[in-house]
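Asks: Quick one: sequence and predicted model below, then my questions.
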Amino acid sequence: MLRTSWKKNKWMIVGLFLLVTAIVLALFSSNASLSFIDFLQALTGREGADETAFLILSGVRAPRAVAGIFCGIGLSVAGLLMQEALNNQLAAPSVMGINSGAGLFALVGSCLLHGSALLRGAFSFAGAIVSIALVLLISVYSGSRKSTMILSGVAVSAMMSAFTNLIITLRPDSVSDKAAFQLGSLQSIPMPLIVLTTICVVIGTFGALFLVPGMELFKLGDEMAMGLGVSVRSYRYLCVFLAAFLSAAAVTSCGLISFVGLIIPNLVRRMETERSRMQVLLCVVWGGALVLFADTLAKTLFYPYELPVGMILSILGAPFFILMIISRKKRIK
């Protein structure tokens, strides 16, 4: 029985182990002046603990770890929803233009409404919806929706990115670090944005679990699902809407982080091919772990210089995307 339980849940157990390891590294990885012991004493409240270590741990590293975990969760679950809804394993928030649209509108919101985390989040969500609406519109009018979906997303993403660059060029004060925003970064995120992202991602993840029955029927095909009395179109639009919501929540805090929504759902699908509910939960665990590991690497690789976490994820994601395209072509043949 123990062996059966392990075989059934091994990837969840491995993912939880990796997530805990990533959290420990994110909180306690040492730098030139403070050691692991200093941070551990600060966490446990031991008498004589270094006050600087406590301030760094509570004011910088813990919020940053929380932002990384929920950013990874949001993008991973969004990618899974989008791939299931569109029946395309190459679909992802960054590929389909959702991230770029959310980022553009978040930037507009920050220019117009300084310091309002809630309204900036609302702008970001509006941008995500506008982007995916444009992608769907282009695909429908092209006459071949599935075959042109990815190309439509790339085109919309390029257009949104161009407008983002225009705003940053004309209004350099609109974003403190251009590279960090465009590549995605977990550095110096205001606490209200972290709280907003956390709440939205939790809501969105529970929403994804609620949509699991419809996702299960997507695997049977549209005709079979409709024969069972399921409104396929409604479920598909709900999945896309929820994916946009989750992506917008992540982008609002962490910038234009790419490829998480492509890498994790495809890995999860190879771990768990049958149960959609388990796929969502695996995305939660593995998505958070991936972003935290990437952020720790970004902080320590060229210390004291720090890379945007999105740069590390792009280095990993671009080859993964190429391999996906190649394997997809071989399957078609």
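Replies: Here it is on my side, so go on.

Asks: all contacts plus neighbour counts: C-alpha atoms, from now on.
Replies: Will do.

Asks: so what secondary structure elements neighbour the one helix or strand residue 324 maps to?
Replies: Assessed by DSSP states H and E, residue 324 sits inside helix 309-332. If you count contacts as 3 or more Cα pairs under 8 Å, 6 or more residues apart in numbering; DSSP states H and E, helix 309-332 packs onto helix 178-183, helix 260-271, helix 276-300.

Asks: put this beside the first:
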Amino acid sequence: MSAEIKNIAVMTSGGDAPGMNAAIRAVVRTAVFYDRKVFGVVKGYDGLIHGNFITLNAQSVCNILHYGGTFLKSARCLEFKEKEGRQKAYDSLKSMGIDALVVIGGDGSFTGAHVLYNEFGIPVIGIPGTIDNDLAGTDFTIGFDTACNTAASAIDKIRDTASSHERLFFVEVMGRDSGSIAINAGIAGGAISTIIPESDITIEDLIQTLKRGTGSDRSTSLVIVAEGGHLGGAYQVAEMVKPLLPDYDIRVTILGHLQRGGAPSALDRVLASRLGVAAVEGLLKGAFDVMVGMINNAIVYTPLETALNSVKEPDPEDFRIAGILAI
């Protein structure tokens, strides 16, 4: 392993995701295991620019594995988008003697890491932490499984009241550009239809599906809508359906940010732990400007540029399964 990297910094950036703390813990303890010094950057790129570092060790990350959010905090940082801001960030790293940076986040976070590497040559590696599961180069991102479980649990509760009053519920889940949460929550929650950014379902298609459900003596129906659905959000879709199905008692529920919170699932804790270890080991072996991911249960390293520029589509098999089970 390379002896050049002695001091490693770790940060979280962008939207928080359950399992980020588990990833931080894995990075810190792996760095300590290999006799490296490790620093935490507080508040993402903003903390990087303003030199907001804390020294971490194995004890620093005790008892954080099971908590949601990120104890290092996260923040948006417009200043980092400017060359002057990135120069400040690099100067902060050098002033602390930091040789490499681990960035836990999504596409926006990785864009910043990629630019930082290209402009200043600072070794960087990304760990995919986003509930949207929209990054190529990994089967699952940290936080996705927990978000799906949270959405499915909420949908179960909504179904209870929907059944009691024979209502049609439109449930909006997160997914501005990706329908991964929606399609998985739809299958897990027994939705009659799911509307996501990647689909081409029309209102006419939806009406036919709902009428078919009435014909099969459904007393209640649930439609899952990704917040970035091509027909709009749940309120917009419900408004389009109301005049076409006037006999339906229609309600809308937006799950919102509760999907980001909560204790990470066992799957997310294990995934975060494996990726955290692999991130540090990758840096020490010279894997720079890459994202560490898991494909078919094996660790892989994907260039950040590839991860950022590749479109990850929901599995077509999920659509097929959802259609079969919705009858």
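Replies: Nice, thanks for sending it over. Quantities reported herein were computed from a predicted structural model and do not represent experimental measurements.

Asks: care to give me the TM-score?
Replies: The TM-score (TM-score structural alignment, normalised by the length of the second structure) is 0.30; 161 aligned residues with a Cα RMSD of 6.2 Å.

Asks: coming back round to it: quick check: which of the helices and strands packed on helix 309-332 of the first structure is nearest to residue 5 of the first structure?
Replies: Closest approach to residue 5 of the first structure among these (Cα to Cα): helix 276-300, 13.9 Å.

Asks: Any buried residues in the closest one, and which?
Replies: Using 16 or more other Cα atoms under 10 Å as the test for burial, helix 276-300 of the first structure gives 276-299.

Asks: returning to that earlier point: want to try a markdown table for the helices and strands packed on helix 309-332 of the first structure, with distance to residue 140 of the first structure as columns?
Replies: Formatted as a markdown table, those follow (distance: least, Cα to Cα, whole Å):
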| stretch | distance to residue 140 of the first structure |
| --- | --- |
| helix 178-183 | 29 |
| helix 260-271 | 23 |
| helix 276-300 | 28 |
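
Asks: do you know which of these lies nearest residue 104 of the first structure?
Replies: Per Cα to Cα, nearest to residue 104 of the first structure of those: helix 178-183, 10.0 Å.

Asks: any idea which helix or strand comes after the closest one?
Replies: Taking DSSP H and E, what comes next after helix 178-183 of the first structure is helix 191-210.

Asks: So for that following helix, what gets flagged as buried?
Replies: So for helix 191-210 of the first structure, counting by 16+ other Cα under 10 Å, buried means 193, 194, 195, 196, 197, 198, 200, 201, 204, 205, 208, 209.

Asks: orientation of that helix relative to helix 276-300 in degrees?
Replies: Going by axes from the mean of the first three to the mean of the last three Cα atoms, to 10 degrees, helix 191-210 of the first structure is angled at 150 degrees with respect to helix 276-300.

Asks: so what secondary structure elements neighbour helix 191-210 of the first structure?
Replies: Partner elements for helix 191-210 of the first structure (3+ Cα pairs under 8 Å, 6+ apart): helix 62-86, helix 117-142, helix 232-254, helix 276-300.

Asks: just checking, what packs against the third one?
Replies: Looking back up the chat, that one is helix 232-254 of the first structure. helix 62-86, helix 98-112, helix 117-142, helix 191-210, helix 212-218, helix 222-227.

Asks: cutoff 7 Å now
Replies: helix 62-86, helix 98-112, helix 117-142, helix 191-210, helix 222-227 (3 or more Cα pairs under 7 Å, 6 or more residues apart in numbering; DSSP states H and E).

Asks: To residue 264 of the first structure, which of the ones you listed lies closest?
Replies: Here helix 62-86 is closest among these (Cα to Cα), at 5.9 Å.

Asks: Strands of the stretch 1-150 of the second structure, start to end?
Replies: 7-12, 37-41, 53-56, 100-105, 124-128 (DSSP state E, counting those that start in this stretch).

Asks: Oops, could you answer that again for the stretch 151-300 of the second structure instead?
Replies: 168-173, 193-195, 221-226, 250-254, 290-295, 298-303.

Asks: what's the angle from the third one to strand 250-254?
Replies: Relative orientation of strand 221-226 of the second structure and strand 250-254, computed by the same axes, to 10 degrees: 40 degrees.

Asks: try the last one
Replies: Between strand 298-303 of the second structure and strand 250-254, the angle formed by their directions is 80 degrees, by the same axes, to 10 degrees.

Asks: buried set for whichever helix or strand comes after strand 298-303 of the second structure?
Replies: Moving toward the C-terminus from strand 298-303 of the second structure, the next helix or strand (DSSP H and E) is helix 304-309. Buried residues in helix 304-309 of the second structure, counting neighbours by 16+ other Cα under 10 Å, are found at 304, 307, 308.

Asks: Tabulate those residues (CSV), appending distance to residue 108 of the second structure.
Replies: Listed next are the buried residues of helix 304-309 of the second structure as CSV, based on distance: Cα to Cα, whole Å:
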residue, distance to residue 108 of the second structure
304, 11
307, 11
308, 9
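
Asks: wait, which of those residues is closest to residue 225 of the second structure?
Replies: Nearest to residue 225 of the second structure among the buried residues of helix 304-309 of the second structure: residue 308, at 25.1 Å, using Cα to Cα.
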